[in-house]
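Participant: missing the sequence, but the structure's below:
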């Protein structure tokens, strides 16, 4: 994956991004009063190779002027019908409100659909109000079955 949105480069994660991606995610979680959990909910960021690359998922970073300012990812999951879960959609606060999140979600959906998946699941926390608004306005339906301790909401969308 390599595409642009305005002055932002969206590209595949590389091992050199490990620390920067983790810092972005940790910073955004902290902003919302949530905790970075490298041994639990965020272990996939510490080991992108195992959690995404070897199972047919993708992890993208968003760069602005050479600096990682956001992340987004998905991987196949067992629940649902031929399903994936979108994970780690985070943007630093100064880069929100420009349509980038909506563009990222559309790019993820298009990529996922082109790969033949039929359902997308997303888990999130109520504190992430902007994310919830984005998901709901993009056709994601609330459902049940949260699996991540830090999250209290789960959504699904049929493709």
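Facilitator: Great, that's in hand. Since the model is a prediction, treat every value here as computed from it, not as a measurement.
Participant: can we go C-alpha only for contacts and neighbour counts from here?
Facilitator: Noted.
Participant: Spit out the contact partners of residue 61.
Facilitator: 10-13, 17, 21, 68-72 (CA atoms under 8 Å, 6 or more residues apart in numbering).
Participant: Give me the contacts around stretch 127-144.
Facilitator: Stretch 127-144 is contacted from outside by 32-33, 101-102, 124, 126, 153-157, using CA under 8 Å, 6+ apart.
Participant: at 7 Å what do you get?
Facilitator: The contact list for stretch 127-144 (CA atoms under 7 Å, 6 or more residues apart in numbering) reads 32, 102, 154-157.
Participant: Farthest pair within the residues you listed?
Facilitator: 32 and 157 (25.2 Å; CA to CA).
Participant: mind checking how far the residue of the chain most remote from its centre is from residue 39?
Facilitator: The outermost residue of the chain relative to its centre, with distances by CA atoms, centre = their mean, is residue 65 at 21.1 Å. Residue 65 sits at a distance of 31 Å from residue 39 (criterion: CA to CA, to the nearest Å).
Participant: same question, residue 150
Facilitator: 13 Å.
Participant: neighbour-wise, which of those two wins?
Facilitator: Between residue 150 and residue 39, counted using other CA atoms under 10 Å, the more crowded position is residue 150 (17 against 10).
Participant: quick one on the thing from earlier: compare residue 32 and residue 157 and say which is more crowded by neighbours.
Facilitator: residue 157 (19 against 13).
Participant: Hmm, residue 119 and the more buried one touching each other?
Facilitator: Yes - under the criterion of CA atoms under 7 Å, residue 157 makes contact with residue 119 at 5.7 Å.
Participant: Checking my notes, residue 90 in a strand, right?
Facilitator: Yes - secondary structure of residue 90 (DSSP: H, G, I helix; E, B strand; the rest coil): part of a strand.
Participant: What helices and strands are in contact with the longest strand along the chain?
Facilitator: When the chain is parsed with DSSP state E, its longest strand is strand 67-77. Using 3 or more CA pairs under 7 Å, 6 or more residues apart in numbering; DSSP states H and E as the contact test, the elements touching strand 67-77 are helix 18-31, strand 58-64, strand 83-91.
Participant: now the first one and strand 83-91, what's the angle there?
Facilitator: Same thing as helix 18-31. Counting by axes from the mean of the first three to the mean of the last three CA atoms, to 10 degrees, helix 18-31 points 80 degrees away from the direction of strand 83-91.
Participant: The second one now?
Facilitator: Using the same axes, to 10 degrees, the interaxial angle of strand 58-64 with respect to strand 83-91 works out to 20 degrees.
Participant: tally of neighbours for residue 36?
Facilitator: Using other CA under 10 Å, residue 36 is surrounded by 19 other residues.
Participant: Second structure for comparison follows:
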């Protein structure tokens, strides 16, 4: 997984189960001990965290300590990027959105709301060109994201009292989601931000996050961006320790609700938490 993910469509060639039950995962800055190399996958090295987590780590995710070498193991290193070795379970013929080739593997997103690594050899019909780029939001995206929210929500009658369009954070989304337990991602085509969505703690409910402010301009719709963005948000939610993800929507947003249900969200009968969005009348929850 990279910060700027150029995603294209692909199809799973065959079924596959993950190799490791507890894959290694860590954040940038984590100390690592590299204990062995892999002849079959030279871009991967076996890493161990101070907490005892261990697994194969891509070479670009860590930096060796001064005087350390991969030719003289064990070697000390430090993570220079967030990393997760989770593999994605596959079913034959399943459609995926996939990132760039990284050592013979690709980070992928499924319509079921899952994310993880897939061997390139297990994929077929990979599109030549990326459909879009998905990345964490930057402060320079504030104006674009505010414009998306303010222009898309009225399409669905969500511009009256009790809707997210009136939230104070709309004018400064990057700062609003830079806090602990939150994350926001944007999707761009040809360098233009056309959509976004994120997660944040659900006020009043411990251990539950909320999928928030996920909207796309017309030029982004139909490319699979919704599938990828939900899976990216859910993956971030798992890494942040949430147990469930909640969302609110409203009657008439039928395509969005179908997307949520494909991603594993289940309809519930009443609102949760204290979002302040009393204009919404459809509620969903998903276990993580």
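Facilitator: Nice, thanks for sending it over. From a predicted model like this one, the values you see are computed outputs, not experimental measurements.
Participant: Identify the farthest-apart pair in the contacts of residue 61 of structure 1.
Facilitator: Largest pairwise distance in the contacts of residue 61 of structure 1, by CA to CA, is 13.7 Å, between 12 and 69.
Participant: okay, these two: which has more neighbours?
Facilitator: More crowded of residue 12 of structure 1 and residue 69, by other CA under 10 Å: residue 69, with 22 against 17.
Participant: That one is in contact with residue 23, isn't it?
Facilitator: No - look at residue 69 of structure 1 against residue 23 with CA under 7 Å: they stay out of range, at 9.4 Å.
Participant: now the strands for the stretch 51-200 of structure 2?
Facilitator: According to DSSP state E, counting those that start in this stretch, the stretch 51-200 of structure 2 carries its strands in the segments 54-58, 62-64, 75-79, 83-84, 95-98, 105-110, 115-119, 123-124, 132-136, 183-189, 192-201.
Participant: Show me how far the fourth one is from its chain's centre.
Facilitator: Taking the mean C-alpha point of strand 83-84 of structure 2 and that of its whole chain, the gap between them comes to 12 Å (CA atoms, centre = their mean, to the nearest Å).
Participant: next one: the first one
Facilitator: For strand 54-58 of structure 2, the distance from its own C-alpha centre to the chain's C-alpha centre is 20 Å (CA atoms, centre = their mean).
Participant: ok and that strand relative to strand 105-110, angle-wise?
Facilitator: Going by the same axes, to 10 degrees, strand 54-58 of structure 2 is angled at 100 degrees with respect to strand 105-110.
Participant: quick one: strand 54-58 of structure 2 aligns where in structure 1?
Facilitator: Per TM-score structural alignment, strand 54-58 of structure 2 has no counterpart in structure 1.
Participant: Then the last one?
Facilitator: Residue correspondence for strand 192-201 of structure 2 in structure 1, counting by TM-score structural alignment: residues 67-76.
Participant: Between the strands of the stretch 51-200 of structure 2, which one is closest to residue 25 of structure 2.
Facilitator: Set against residue 25 of structure 2 and scored by CA to CA, the strands of the stretch 51-200 of structure 2 come closest in strand 83-84, at 4.2 Å.
Participant: Can you name every helix or strand that the closest one contacts?
Facilitator: Contact analysis of strand 83-84 of structure 2 by 3+ CA pairs under 7 Å, 6+ apart lists strand 25-26 as its packing neighbours.
Participant: how about stretch 59-74 of structure 1: buried residues?
Facilitator: 59-63, 68-74 (16 or more other CA atoms under 10 Å).
Participant: what's the answer for stretch 35-42 of structure 1, then?
Facilitator: In stretch 35-42 of structure 1, counting by 16+ other CA under 10 Å, buried: 35-36, 42.
Participant: Can you give me the first-to-last residue distance of it?
Facilitator: With CA to CA, one end of stretch 35-42 of structure 1 sits 10 Å from the other.
Participant: Over to stretch 142-154 of structure 1?
Facilitator: 6 Å.
Participant: Against residue 168 of structure 2, how distant is the residue nearest the centre of structure 2?
Facilitator: Nearest to the geometric centre of structure 2 sits residue 232, at 1.3 Å (CA atoms, centre = their mean). Noted for residue 232 of structure 2: a distance of 25 Å to residue 168 of structure 2, by CA to CA.
Participant: Please apply the same query to residue 247 of structure 2.
Facilitator: Applying CA to CA to residue 247 of structure 2 and residue 168 of structure 2 gives a distance of 19 Å.
Participant: Then residue 138 of structure 2?
Facilitator: 18 Å.
Participant: quick one, which of these two is more surrounded?
Facilitator: Neighbour comparison, residue 138 of structure 2 and residue 168: the larger count goes to residue 138, with 14 against 10 (by other CA under 10 Å).
Participant: Who's the closest spatial neighbour of that one, skipping the chain neighbours?
Facilitator: Distances taken as CA to CA, 6 or more residues apart in numbering put residue 174 closest to residue 138 of structure 2, at 6.2 Å, once the chain neighbours are dropped.
Participant: Would you mind confirming that the one you found is in contact with residue 139?
Facilitator: Yes - Residue 174 of structure 2 lies in contact with residue 139 (CA under 7 Å); the separation is 5.2 Å.
Participant: From the neighbour counts alone, determine which of those two ranks first.
Facilitator: Neighbour count, other CA under 10 Å: between residue 174 of structure 2 and residue 139, residue 174 has more, with 21 against 11.
Participant: roughly how far apart are that one and residue 108 of structure 2?
Facilitator: 25 Å.
Participant: Also residue 132 of structure 2?
Facilitator: 14 Å.
Participant: Same drill for the two, tell me which one is more crowded.
Facilitator: residue 108 (27 against 21).
Participant: residue contacts, the residue nearest to the more buried one when sequence neighbours are not counted?
Facilitator: Of all residues beyond its chain neighbours, the one nearest residue 108 of structure 2 is residue 98 (4.4 Å), with distances taken as CA to CA, 6+ apart. By CA under 7 Å, 6+ apart, residue 98 of structure 2 lies in contact with 7-10, 106-109.
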